[in-house]
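K.L.:
Quick one: sequence plus predicted model below, questions after.
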Amino acid sequence: MYVSVRDIPHGTGPTTRVPRVVVVLGLVSLITDVSTEMVTAVLPLFATLALGLTPLAYGLLDGLYQGATVLVRLLGGFLADRLRRPKLVAGAGYALGAAAKLMLLPVTGAGALSAAVAVDRAGKGLRTAPRDLLIATAAPPDRLGRSFGVHRALDATGALLGPVVAFGLLALAPGDFDMVFVVSFCAAVLGVLLFAHRVPEHHTPEHGAGEHGTSVPHSGARPISLRGIAALLRIGGFRRLLLAAAVLSAATIGDGFLYLVLLRGESVTTRWFPLLFVGTSLVYLALAVPLGRLSDRYGRNRVFTAGYGLLLCAYLTAILAGGIAGAALCLVFLGAYYAATDGVLPAAAAPLLPAELTATGISVVQAAVAGGRALGAVAFGAVWTTAEGDAAVWTFAAALTAALLTAVPMITRAHDRRTEVR
């Protein structure tokens, strides 16, 4: 019989170190992110310079980039819980991401680019919740933040290397985006192979943690129903966390847009544009594990909302501080924001959920964030089209301030399960 790490007493082996499967999944994410971030780093330039898209058109594309994952995230979480085969579902998502890189090669217009982006984001949406379920069930409760932090740190390493590779390829062959896309596809295939051969199949735990840290018996072969999924919203702490995450994400600006603001303000030049992604990832890599451990000790909800305060600082820095120093400070705030939110959010949600719906619940939260970011991207593109870039950033800075004032009281009321690091 499989024994969940939730059932292992504190102080025994697995609680003293990050489980092996977390590290392997982190390496898979590292390789996959090298592939993805190579494309992400050149996408704003490819769309606006090579294809000639307007800020509004790019905003719609960026909105699609975020929004395409919403329903698929929910589907991925649902299938992982329903089939009890999260590895199978996540593997399909990684394969879709690889296929999307090939679709970029014949792109000559906005329609084909949108299709490739949609497939790539669908793959990401499908794999995210099942992968996070594998992490959540492997990690002991008092190390959830740290385990997600380790995974996100390895993920950030890939996000750091991807733009560097893209920068090097474009330095060798300026304007040759097809070369970037081919190398990106090869890296994606390598990630799929590593996942297929080195990640063990998941076994559903016998018990999970409920909203108050109590053990919830596993329901055996009971099918997952829509009524059961809707019942997640009756978990008070989870509901408030979900609403707060949705409100905050709707006031976010996509990284590509923020980097374009720095480019338009002449803080950086086109040649160095891909390295902006490197700077953000470098800060993320440095802070993911420390902030994950901080969230385990002092409260995941607190660290999560503080992350959006750091994002607000990034907005203000982008429009108030000029030159290389201003751009560097903006990247520090942006990377810290990701380190405080990306892995901390699923770590905050997982202990609130029954075992048989953990992947579904995580996917609901992540879908709300993706949906909010999609709306924000379209809105920001529309504002920028009718006003200057700085005015659009000021508008979103005000919106994020209002969102924080709304979300902080809401989220601090949510049950924040704290555990002492022993």
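P.N.:
Arrived safely. Residues are numbered from 1 along each chain as shown.

K.L.:
rest of the way, CA atoms for contacts and neighbours
P.N.:
Fine.

K.L.:
Quick one: the strands in this protein, in order.
P.N.:
Assigned by DSSP state E, the chain shows strands spanning 207-209, 215-217.

K.L.:
which of these is buried the deepest?
P.N.:
When you average the neighbours per residue for each of the strands of the chain (mean count of other Cα atoms under 10 Å), strand 207-209 leads with a mean of 23.

K.L.:
rewinding a little: rebuild the strands of the chain as JSON lines, extending it with distance to residue 366.
P.N.:
JSON lines is the format used below for the strands of the chain (distance: least, Cα to Cα, whole Å):
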{"stretch": "strand 207-209", "distance to residue 366": "20"}
{"stretch": "strand 215-217", "distance to residue 366": "23"}
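
K.L.:
do you know which of those strands lies nearest residue 69?
P.N.:
strand 207-209 (26.7 Å; Cα to Cα).

K.L.:
Now stretch 192-211: buried residues?
P.N.:
By 16 or more other Cα atoms under 10 Å, the buried positions in stretch 192-211 come out as 192, 195-196, 199, 202-211.

K.L.:
For residue 70, list the residues it contacts.
P.N.:
By Cα atoms under 8 Å, 6 or more residues apart in numbering, the contact list for residue 70 reads 125, 366, 367, 368, 370, 371.

K.L.:
which of these has the most neighbours?
P.N.:
Looking at these with neighbours defined as other Cα atoms under 10 Å, the largest count falls to residue 125 at 31 neighbours.

K.L.:
okay, now the one to match up with it:
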Amino acid sequence: MHNKNSAMAFIVLLGIVSLFSDMTHEAATSIKGAYLLILGASASTIGFISGIGELLGYGLRYLFGRLVDKTHNYWGFMILGYAVDVFAVPALALVHRDGWIAACVLLVVERIGKAIKKPAKNTILSFAASQEGVGKSFAIQEALDQLGAFIGPLLLYAVMLYKYGDEYEVYNAAFAFLTLPAVCTIAFLLFAKSRFPNPEAFEPEAKTEKKDSFVGKKSFYLYLAGISCFAFGFVDFPLVTMHL
């Protein structure tokens, strides 16, 4: 079993991974609606693709969560998910001027990458959190995550401010720039894996052996129905940026 200092180091490392990951895809989120418009996509297409992406990004988490529980291949799913997630974003720089279909596919693939990585990441983070405290551990993660979400669009603004060319060339350069945080994401993830190859060792053995089956209650399904209705009222952010 790892000690508490190791657990905190592991939590911070995963937080740094989240920071660079969010720098990549939150920066992309801030401009992808306008970029799709430049490439020739209509407003209805942008709204539809954004919705499909979110549906797959959240809906597939159940499937990959079951696979993670069955295989215990935490690092495998995390590395695959992060690679798909962060590298689908700078790949948008390779799309031709009228290649809105290819861009839409990449944006959906990016959301699928998030579905692949998220269950594995939350699971191994919970192992370390058993030593440091769940609230504290996830607070550190969220703080670094949101820091990346702030820095990413800010850096992208600077890139777009000083890049000369037409709209397509400026946006193209912005997505190409996001290769840098994408590479940093994978580099820190691989470093974390090399330092902590067995993150389940953070959690007491008695807990890791415990297997509980999920039992849904009426209140849970009522809650799901409520937040589903709430989500129907959202206008997706890429559609907002398309107009602005």
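P.N.:
Arrived safely, thanks for sending. Given the structure is predicted, the values throughout are model-derived calculations rather than measurements.

K.L.:
Got a TM-score for the pair?
P.N.:
The TM-score (TM-score structural alignment, normalised by the length of structure 2) is 0.81; 233 aligned residues with a Cα RMSD of 3.0 Å.

K.L.:
follow-up on the earlier one: out of the contacts of residue 70 of structure 1, which comes closest to residue 317 of structure 1?
P.N.:
Ranked by distance to residue 317 of structure 1 (Cα to Cα), the contacts of residue 70 of structure 1 are led by residue 370 at 24.4 Å.

K.L.:
what residue of structure 2 matches up with that closest one?
P.N.:
Counting by TM-score structural alignment, residue 370 of structure 1 corresponds to no residue in structure 2 and stays unaligned.

K.L.:
can you check residue 406 of structure 1 too?
P.N.:
Taking TM-score structural alignment, the alignment leaves residue 406 of structure 1 unpaired with respect to structure 2.

K.L.:
Can you show me the helices along structure 2?
P.N.:
Applying DSSP state H to structure 2 gives helices spanning 4-29, 32-39, 43-59, 61-71, 74-87, 100-132, 134-162, 167-177, 179-195, 205-208, 218-232, 237-243.

K.L.:
By neighbour count, which bits of the fourth one are buried? Give me those.
P.N.:
Read that as helix 61-71 of structure 2. Buried residues in helix 61-71 of structure 2 (16+ other Cα under 10 Å): 61, 64, 65, 67, 68.

K.L.:
One more: the longest one?
P.N.:
Of the residues in helix 100-132 of structure 2, those with enough neighbours to count as buried (16+ other Cα under 10 Å) are 100-101, 103-104, 106-121, 123-132.

K.L.:
To what extent does that helix diverge from structure 1 after superposition?
P.N.:
Taken against structure 1, helix 100-132 of structure 2 registers an average deviation of 1.8 Å after superposition, with mean Cα distance after the TM-score superposition for structure 1.

K.L.:
packing partners for that helix?
P.N.:
Applying 3 or more Cα pairs under 8 Å, 6 or more residues apart in numbering; DSSP states H and E, one finds that helix 100-132 of structure 2 makes contact with helix 4-29, helix 32-39, helix 43-59, helix 61-71, helix 74-87, helix 134-162.

K.L.:
Ok, the first one next?
P.N.:
Using 3+ Cα pairs under 8 Å, 6+ apart, the elements in contact with helix 4-29 of structure 2 are helix 74-87, helix 100-132, helix 134-162, helix 179-195.

K.L.:
First-to-last residue distance for stretch 201-219 of structure 2?
P.N.:
Stretch 201-219 of structure 2 has an end-to-end distance of 35 Å (Cα to Cα, to the nearest Å).

K.L.:
Apologies, that question was intended for stretch 125-138 of structure 2.
P.N.:
One end of stretch 125-138 of structure 2 sits 8 Å from the other (Cα to Cα).

K.L.:
distance of residue 78 of structure 1 from residue 129 of structure 1?
P.N.:
Residue 78 of structure 1 is 9 Å from residue 129 of structure 1, by Cα to Cα.

K.L.:
anything in contact with each of those two?
P.N.:
Here residue 78 of structure 1 and residue 129 share the contacting residues 359, 360, scored by Cα under 8 Å, 6+ apart.

K.L.:
Who are the contact partners of the most centrally placed residue in structure 2?
P.N.:
Nearest to the mean C-alpha position of structure 2, counting by Cα atoms, centre = their mean, stands residue 114 at 4.5 Å. Going by Cα under 8 Å, 6+ apart, residue 114 of structure 2 touches 57, 81, 82, 84, 85.

K.L.:
Map residue 80 of structure 2 onto structure 1.
P.N.:
Counting by TM-score structural alignment, residue 80 of structure 2 lines up with residue 92 in structure 1.

K.L.:
Over to residue 60 of structure 2?
P.N.:
Counting by TM-score structural alignment, residue 60 of structure 2 lines up with residue 72 in structure 1.

K.L.:
Its match touches residue 130, doesn't it?
P.N.:
No - counting by Cα atoms under 8 Å, residue 72 of structure 1 does not reach residue 130; the two are 11.7 Å apart.

K.L.:
rewinding a little: quick one: which of the contacts of residue 70 of structure 1 hold up in structure 2? List them.
P.N.:
Cross-checking those against structure 2 gives residue 125 as conserved contacts, using both residues aligned by TM-score structural alignment, their matches' Cα atoms under 8 Å.

K.L.:
Give me the subset of the contacts of residue 70 of structure 1 that lies in helices.
P.N.:
125, 366, 367, 368, 370, 371.

K.L.:
Select, out of the helices and strands packed on helix 100-132 of structure 2, the one closest to residue 235 of structure 2.
P.N.:
Of all these, helix 43-59 sits nearest to residue 235 of structure 2, with 8.2 Å by Cα to Cα.

K.L.:
What's the average distance for the closest one when superposed on structure 1?
P.N.:
On superposition with structure 1, the mean distance recorded for helix 43-59 of structure 2 (mean Cα distance after the TM-score superposition for structure 1) is 1.9 Å.

K.L.:
how close does the nearest residue to residue 399 of structure 1 once chain neighbours are set aside get to residue 40 of structure 1?
P.N.:
Nearest non-adjacent residue to residue 399 of structure 1, counting by Cα to Cα, 6 or more residues apart in numbering: residue 251, 5.8 Å away. Going from residue 251 of structure 1 to residue 40 of structure 1 by Cα to Cα gives 21 Å.
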